[in-house]
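Visitor: Test case, fold it:
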Amino acid sequence: MTGVCGPVARLMLLILSCMCAFWSLPARASGDYGCSPGWKLAAAAFTGCDDTAMIGPRNDSRTNLLLLMADLPGAAAVAAPSTPSVFLDRASLARAPGDDAGLFSDGEGSRCRSNAQGSADFEAAVRASSGLPERERAVLIAARRALQPDCAQQVAAPAIADVRSGPGRAFAAYLDGAAAFYGGDYDRAARVFAGLAGARDPWLRETARYMVARVAVNRAQVDHYDIYGSPRDDAPIAPALLADAETALRGYMKAYPQGAYFFSARGLLRRVYWLGRDHARLEAEYVALLALPDAQRGIDAVSLAQEIDAKLLSSATADTLRNPLLLAVLDLMQMRGPSFPGDSCCPQITRAALEAQRPQFAGNPALFTYLLAVHAQFVARQPDEVARLIADASHQANFGYLEFSRQMLRGIALEGRGDRNARGFWADLLPGARKVGQRPLVELALAMHDERDHALARVFAPDSPVRTPEIREILLMHVADAGLLRQQARSPAAPAHERSVALFTLLYKEATRGPHGDFVDDLRLVPAGAPAKGGYYDFHTADALPTRLFAEGPTFRDYDCPPLVDTERRLAASRDDPGALLCLGEFVRANDFDGFVLDTALPADELGGTPSLFGAPYSRLESYRVVMASRAASPDEKAYALFRAINCYAPGGSNACGGKGVALSVRQGWFVRLKRDYPSSRWAKELRYYW
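Guide: The predicted model follows:
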């Protein structure tokens, strides 16, 4: 669940979540107008794309619940991602493909969800039945395969010819009931399945009893959903129908406690409680499941967290919940910060409201104290109170997720009050940060501390504990100076991709910011087999960056320019050389480097958000303005600079070339100057508008 606000706010957050699901994000890093995580620790706003192993307000409620569940006895380990990352990706933890155990209670509980599995089970039972003649066996299997229901319309019973044996007639009757069920004729389906209660075949007997219950659930839901699959508020379900469904489900579960459909029946029972808005019994069912080891629940942890979130937490309040884990998840949602400037969606929970819940956390004081500390940090902004509430327990062999979160919060508070022991505290956490997602988060804390302590070299020292590629590469891209970039580009101990990132960043920044003479020297670092083409908008992919483009990159024919290395030599001799500045602009334009990630400043409170040690970002527009004002520039060079500067604003009137923008009146002046002073130039003749 994304929040606990009104319907409009919930709709907006749902849209945001869907957008995040569809945009392709580089290692959860960035995306054009997409979902971008906050590379920071002290975060309480929900974005939907930066969940971490620290239980807290920023996380999706399903992630917080999953982490709390992972600390329960008998819990399976959280699935590890393919590569270590600061951010958890719930999509990679979802139900494995082909695992359909919980499908019958998912979504709207459609009868059409089970046709494929039902067909396979029927065939297996027919083949195993010893009393069936082979000819009838083949007829029944063919008839079941022919049953391909379309739940939007009536389904005809399959034609079954000349099945006369007792077992054969029983299986044929089952197919008649299945056709009625898939066709929505629940009265007929119920009669047929009830008539098989005494069937001799054990599969038929059990399955028919289960289907009696499933028919009752589907009958109760008739006309309950709108065209979008959401429950209709104006179509409450008759209590008698829900009671019939519950009785049938409990009857099956009592008769077959180890049955093939026990877990499905239990899921449908939860569905009955949800349909009847019986939140107390629904919560009790979830609490009973949480008390079981993962292997005995019949539903994986990720799917269970999803179901609890959708079916219970979405409509719960602090007054309706009794379980401390579920209540904690709700409380954390109510401590979220604004999602955007001016966001006043939801009032945050007060300390007094939390204190009123203390009795419900009597059996879990560590969790309650953590909630108080989270409130102190993210709502009350009292880091000293956090340090008082959570004692130093950083020396542990293997942190559970709750204790890890408690210690992370203490570390955030130490950083917030400028405690000189903060770095040592983070270092102490590392040995015990063994579970999925924990170590990268501690590494982020160490890296941010060293970055702000002007000790970036520690992150890249041979014995550095910071190993997560994303963290190291962000610092190289946005903060590192030429010396550190050159060191990592040359380092045989650095991972190959890190060397590629360091070299690409070094060459780009030297080419656009200088020293230009160093670019000429460092171009020799490009490996012989390095690509000249390839993607460089996503630095965090596994592919090598095309560092050879600085030697062999594409050019435009609009303006006659030498290879980039010759342009850099001219700039090394005179950094305001008009022709060289224009050719540098052509290189940037040809490679679509305007607004490039390496020229983009990150937020000050995030990793990589301190000022770059490599000087100011490049601006093509500023280069054109230098040429316009240069006494050394030729008329053609000035005309081209005016032409290109005006085109920086084409076609929408926004500056796409970086640097400080200028008013429309200034661009009009450039246009007039081009037409007046250089009327015979190609550029004056081509340009018909200004923007």
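
Visitor: When you work out contacts or count neighbours from here on, use the C-alpha atoms and nothing else.
Guide: Noted.

Visitor: For stretch 476-496, what is the spacing between the initial and final residues?
Guide: Stretch 476-496 has an end-to-end distance of 14 Å (CA to CA, to the nearest Å).

Visitor: now the other sequence, so there's something to compare against:
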Amino acid sequence: MLKGRILEELGQTQNAQQYWEGWLSHSKGVEQRGLFELMLYPHYAQQQSANLFIGSDAKIKQASLQKSFIENEANEKSLMQIVQSKASSTDQKNLALYKTLQKSLVHQNFKLFNQAFVLLPQDAAKYKYDSETYQNYKNQPPFSDFIWAGTKITPQMQCPDLFSLTQKLENSPQDLKLRLCLGEYARSPQGYNISYVTALEKETARFQGAIFARGQVYKDIIKSNSVPDLEAYALYRSIMCYSPSGMNDCQDAEVEKSTRKQWFDHIKRDYPSTSWAQSLKYYW
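Guide: The predicted structure is shown next:
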């Protein structure tokens, strides 16, 4: 163990990997094998070789490490390989599909999201957490997160279901109304987990693509001199990002309170008859 760690500290990555692999091949018992798998895990995770984690010939056989790779380390190519591989178990396929959908949405990779969405089980809406028992459907990922029916902001601003929305976004990724609707999904109960994943992806992103932040969408709408209803709603939502704690929960860059005051004055001055302007009492 000491020699292996010294090789790691000296930056001799390849030598360290070969050293751990040698011990893994000679390991005796579950405890020794588990130890050397743990040492090899970061090497294999860095290489993004899904075959090292799935199937009967996998080098990493610990279920917890296999799951950790899928949940935290696998990039889009590795995840889709796991989803499509005959060597993957049903649990691995489902977890990989869930993470593909989740992370591709966060990174605005709508093409990948749409490719993965059609692979959802037909009863995906049933795959959800029970709020009383805290158990999920058949102990599988909550695929119901992606079954969103859309919403109606105003008669003129209506958002379609999530799959219809992402299909449109694939062709028009900069469309402000469509991006606003993605923000509405992120605000919904189904989109609750997106905020958590966004924070993690900012730290250790494995996926390609800019991370979605609904707060930035509101700022873009305000700057674009959009139609009145759209701008008024964006002003309202920009301010509400800081409600009620004064801390931003919209995943974009923080702004000074003076900027929020400008937004507050803007909506009160230019859109006083809207329900959004009338409901605002603070700018936090």
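
Visitor: what sits against residue 8 of the second structure?
Guide: If you count contacts by CA atoms under 8 Å, 6 or more residues apart in numbering, residue 8 of the second structure has them with residue 16.

Visitor: which residues in the stretch 51-200 of the second structure form strands?
Guide: Secondary structure of the stretch 51-200 of the second structure by DSSP state E, counting those that start in this stretch: the strands cover 151-152, 158-159.

Visitor: of all those strands, which lies closest to residue 253 of the second structure?
Guide: strand 158-159 (25.4 Å; CA to CA).

Visitor: Determine how far the closest one lies from the middle of the whole chain.
Guide: With CA atoms, centre = their mean, to the nearest Å as the basis, strand 158-159 of the second structure stands 22 Å off its chain's centre.

Visitor: Pull up the aligned stretch in the second structure for the helix or strand harbouring residue 266 of the first structure.
Guide: Element membership for residue 266 of the first structure (DSSP states H and E) is helix 262-275. Alignment of helix 262-275 of the first structure against the second structure: no match, by TM-score structural alignment.

Visitor: quick revisit: quick one, which of the strands of the stretch 51-200 of the second structure is packed in tightest?
Guide: Counting by mean count of other CA atoms under 10 Å, strand 158-159 has the highest mean neighbour count of the strands of the stretch 51-200 of the second structure, with a mean of 18.

Visitor: And for that one, what's in contact with it?
Guide: Around strand 158-159 of the second structure, the neighbours that count as contacts under CA under 8 Å, 6+ apart are 150, 151, 152, 153, 165, 178, 181.

Visitor: from what I can see residue 667 of the first structure touches residue 673, true?
Guide: No - Residue 667 of the first structure lies out of contact with residue 673 (CA atoms under 8 Å); the separation is 9.7 Å.

Visitor: Give the residue from these two that has the larger number of neighbours.
Guide: residue 667 (20 against 15; other CA atoms under 10 Å).

Visitor: Report the spatially nearest residue to that one, omitting neighbours in sequence.
Guide: residue 646 (6.1 Å; CA to CA, 6 or more residues apart in numbering).

Visitor: Please identify the helix or strand for the one you found.
Guide: Residue 646 of the first structure belongs to helix 635-647, assigned by DSSP H and E.

Visitor: Just tell me the aligned range of that helix in the second structure.
Guide: Under the criterion TM-score structural alignment, helix 635-647 of the first structure matches residues 228-240.

Visitor: quick one: buried residues of that stretch?
Guide: For stretch 228-240 of the second structure, a neighbour-count test (16 or more other CA atoms under 10 Å) marks 230, 231, 232, 233, 234, 235, 236, 237, 238, 239, 240 as buried.

Visitor: and the next helix or strand after the helix holding residue 646 of the first structure, what does it pack onto?
Guide: For helix 635-647 of the first structure, the following helix or strand on the C-terminal side (DSSP H and E) is helix 664-677. Packing partners of helix 664-677 of the first structure (3 or more CA pairs under 8 Å, 6 or more residues apart in numbering; DSSP states H and E): helix 635-647, helix 682-686.

Visitor: The shortest one against the second structure, how far on average?
Guide: In this case it means helix 682-686 of the first structure. After superposition onto the second structure, helix 682-686 of the first structure sits on average 1.9 Å from its aligned residues (mean CA distance after the TM-score superposition for the first structure).

Visitor: got the contact list for that helix?
Guide: Identification of contacts with helix 682-686 of the first structure by CA under 8 Å, 6+ apart yields 639, 640, 643, 674, 675, 678, 679.

Visitor: mind listing the helices for the stretch 1-150 of the second structure?
Guide: With helices called from DSSP state H, counting those that start in this stretch, the stretch 1-150 of the second structure shows them at 2-9, 13-25, 29-47, 63-68, 76-84, 90-106, 110-117.

Visitor: Repeat that for the stretch 301-450 of the first structure.
Guide: 301-311, 324-333, 351-355, 365-378, 383-389, 401-416, 422-429, 438-452.

Visitor: how about a markdown table for the ones you listed, with distance to residue 212 of the first structure added?
Guide: As requested, the helices of the stretch 301-450 of the first structure are exported to a markdown table (distance: least, CA to CA, whole Å):
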| stretch | distance to residue 212 of the first structure |
| --- | --- |
| helix 301-311 | 24 |
| helix 324-333 | 33 |
| helix 351-355 | 46 |
| helix 365-378 | 43 |
| helix 383-389 | 55 |
| helix 401-416 | 43 |
| helix 422-429 | 55 |
| helix 438-452 | 47 |
